[in-house]
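Enquirer: the following comprises the amino acid sequence and a computationally predicted model.
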Amino acid sequence: MHSTKDNLQVLFEDNHLIVVNKRPGDIIQGDKTGDAPLLEVVKEYIAEKYNKPGAVFLGVVHRLDRPTSGVVVFARTSKALARLNKMFSERETEKIYWAIVKNPPPKLEDTLTHFLKRNSKQNKSYAHIKEVPDSKKAILHYKLLKKLDNYYLLEITLETGRHHQIRSQLSAIGCAIKGDLKYGFDRSNSDGSIHLHAKRLTLTHPVQKEEICIEATPPVDAVWNACN
């Protein structure tokens, strides 16, 4: 089920920003599939709710991969957009993810540092232990939160924001994410999702300067439900 203006899960909104819980399968911005992007869905929601004639301004601050779910922030003014962009690029936000993996991680908690090299043709990033040409340093911290019947729930704190970073780095330690065929999981999820969820985002409000912490509940399915 994709997000529409009528079923949008809004987690926070004011005059400056709007934060939604992205469903797996939603795309943030338009792509070659021609599917309605979340950006346009949120614009429709704002236009209807606030009875706004004409074009609605909405700025994309960051992205989540199509098969993932969770917290996504959009800016409602150009001033908020500029400040949020700066915050994200300077890593002044805290991003916490949940990932469900089949294999137990090598340690209960650890910091992973890799050099990721992106292959645009394959739309995939390869994790290397040492720096290679055109690679970017990627750092994340993980800890094991829970052992499920057949899987393990990991909590990930991102220090850098690279293309497919969590998917690539977890795959490199033998912990491919449930449903993620591209990074080595053995079968796909029936809805095309992967079990990676942007759980919590903490940032400073771009205008009011107060810290806000926004949490998103994972999608409803048997495996995610077992995590609560």
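Expert: Nice, I can see it.

Enquirer: switch to C-alpha atoms for all contacts and neighbour counts from now on
Expert: Fine.

Enquirer: which stretches in the protein count as strands?
Expert: Using DSSP state E, the strands assigned to the chain run over residues 10-13, 17-22, 59-60, 69-75, 94-101, 109-119, 124-128, 136-147, 152-158, 196-204, 211-215.

Enquirer: contact partners of the second one?
Expert: Same thing as strand 17-22. Residues outside strand 17-22 that contact it (C-alpha atoms under 8 Å, 6 or more residues apart in numbering): 3, 8-13, 38, 68-77, 80, 216-217.

Enquirer: with stretch 214-223 instead?
Expert: Residues from elsewhere that reach stretch 214-223 (C-alpha under 8 Å, 6+ apart): 11-12, 21, 23-24, 69-71, 197-202, 224.

Enquirer: so which bits of it are buried?
Expert: Ile214, Glu215, Ala216, Thr217, Pro218, Pro219, Val223 (16 or more other C-alpha atoms under 10 Å).

Enquirer: stretch 67-83 too?
Expert: Neighbour count says stretch 67-83 has 67-76, 80-81, 83 buried, by 16+ other C-alpha under 10 Å.

Enquirer: now stretch 115-126
Expert: For stretch 115-126, a neighbour-count test (16+ other C-alpha under 10 Å) marks Phe115, Leu116, Lys117, Arg118, Lys124, Ser125, Tyr126 as buried.

Enquirer: another structure for you, compare them:
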Amino acid sequence: MQENHDIQDNEDLYEHYRFVATEGQEPLRVDKFLMNFIENATRNKIQQAAKAGNILVNDIAVKSNYKVKPKDVVRVVLSYPPHENLLVAEDIPINIVYEDDDVIVVNKEPGMVVHPGHGNYSGTLVNGLIHHIENLPKNSNERPGLVHRIDKDTSGLLVIAKTEHAMAHLSKQFFDKTTERLYHALVWGTVENDSGTIEGHIGRSQKDRMQMTVYPDGEFGKPAVTHYRVLERFTYVTLVECKLETGRTHQIRAHFKYIGHTLFNDERYGGDQILKGTTFTKYKQFVDNCFKVLPRQALHAKTLGFVHPTSGKVMQFNSEVPEDIEACLEKWRRYAVNSIEE
């Protein structure tokens, strides 16, 4: 659980990170604990912060060898505001597919981070949006215009709110699960059923804080539902269409790993390894070539539908599958045909 704040406390320190240890937390040094949570952080930097009195557990400064226990509140406080709250407008090309007085629909390129955060303080979609339009409304996390987001290396459609009314209206639609969101994903293995539903609470992994994991008994995390149908099968991988009923962090990536079909070239979840196929050197070379053509997880937000916050009209947008995914699919199509012929 992470929250970033821009309010200053009594000692002129700003809270940059706040994490609450889960009930299942094993005793773990606070420097190791924070390394699991904070992307791109080094142990040396965390230890220096502890030395300076900038790491607090339950509001008391601790040394880096402090053992984190269940329900501990761990905070990192520094003498300057978080970078992500010092938003700078940047003239960044944005692929806008629709815009009116209330909303903007963008087709996000792969590799673009949606909003500033640790290690990504510029070049994000939000930096470009605030250059394009002033006074975007802020959501509950102080992020201008955002009512939902997609991962850095996922491409596809996003809707942005331009007014407070649009923000409230769209946020409620996402909360009520009335929006339409269809994704295309290439996953490892042969998905046997032509269609199906994956259910299971999704929460942060206890072992790797950069991953989300499925808790089927619901002991941790939040409820998540993904419907899917198979579009094409290519011997060792399958192209699926996913319909999101909920919108949890890494939902499709975590759900498909859970059922044994990790997304193709999803580095964070192990999909950048050869998970299905033969041991032939020629096959390994073929997969490596696919990874080079598509150097990211094979996930694209293809369709987005919502009710317009002012007109009440049902809006639906579709985007083309990006060139990198299409090139990878073509390689697998040819491979599948050749496999049959052999």
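Expert: That came in fine, so what should we check first? All values reported here derive from a predicted model rather than from experimental measurement.

Enquirer: of the buried residues of stretch 115-126 of structure 1, which is the nearest to Lys32 of structure 1?
Expert: Lys124 (17.4 Å; C-alpha to C-alpha).

Enquirer: just checking, the closest one touches Arg118?
Expert: Yes - at 5.8 Å, Lys124 of structure 1 and Arg118 qualify as touching, with contact defined as C-alpha atoms under 8 Å.

Enquirer: give me the common contacts of those two.
Expert: Common contacts of Lys124 of structure 1 and Arg118, defined by C-alpha under 8 Å, 6+ apart, comprise His163.

Enquirer: show me what Pro322 of structure 2 aligns to in structure 1.
Expert: In structure 1, the residue paired with Pro322 of structure 2 is Pro219, using TM-score structural alignment.

Enquirer: I'd say Val191 of structure 2 and Glu241 touch.
Expert: No - with contact defined as C-alpha under 8 Å, Val191 of structure 2 does not count as touching Glu241 (11.8 Å).

Enquirer: what do we get in structure 1 for Gly203 of structure 2?
Expert: Aligned against structure 1 - with TM-score structural alignment as the criterion - Gly203 of structure 2 pairs with Lys117.

Enquirer: now its match: how far from Glu44 of structure 1?
Expert: 37 Å (C-alpha to C-alpha, to the nearest Å).

Enquirer: likewise Arg91 of structure 1?
Expert: Per C-alpha to C-alpha, Arg91 of structure 1 is found 30 Å from Glu44 of structure 1.

Enquirer: please identify the buried residues of the longest helix belonging to structure 2?
Expert: The longest helix of structure 2 (DSSP state H) is helix 323-341. Buried positions in helix 323-341 of structure 2, judged by neighbour count with 16+ other C-alpha under 10 Å: Asp324, Ile325, Cys328, Leu329, Lys331, Trp332, Arg333, Tyr335, Ala336.

Enquirer: list the residues that contact the residue mapped onto Thr154 of structure 2 from structure 1.
Expert: Residue correspondence, TM-score structural alignment: Thr154 of structure 2 in this structure matches Thr68 in structure 1. With contacts defined as C-alpha under 8 Å, 6+ apart, Thr68 of structure 1 is in contact with Lys22, Arg23, Pro24, Gly25, Ser193, Ile194, His195, Leu196, His197, Ala198.

Enquirer: can you pull up the most central residue in structure 1?
Expert: Leu64 (3.8 Å; C-alpha atoms, centre = their mean).

Enquirer: in this structure it contacts Ile28, no?
Expert: Yes - using C-alpha under 8 Å, Leu64 of structure 1 is in contact with Ile28, at 7.3 Å.

Enquirer: where does stretch 252-270 of structure 2 end up in structure 1?
Expert: The aligned range for stretch 252-270 of structure 2 in structure 1 is 166-184, by TM-score structural alignment.

Enquirer: and the end-to-end length of stretch 170-186 of structure 2?
Expert: Chord length of stretch 170-186 of structure 2, first to last residue, is 29 Å (C-alpha to C-alpha).

Enquirer: against structure 1, where does it fall?
Expert: The aligned range for stretch 170-186 of structure 2 is 84-100, by TM-score structural alignment.

Enquirer: neighbouring contacts of that stretch?
Expert: Residues from elsewhere that reach stretch 84-100 of structure 1, judged by C-alpha under 8 Å, 6+ apart: 61-62, 75, 151-160, 177-178, 195-204, 206.

Enquirer: thanks a lot, catch you later.
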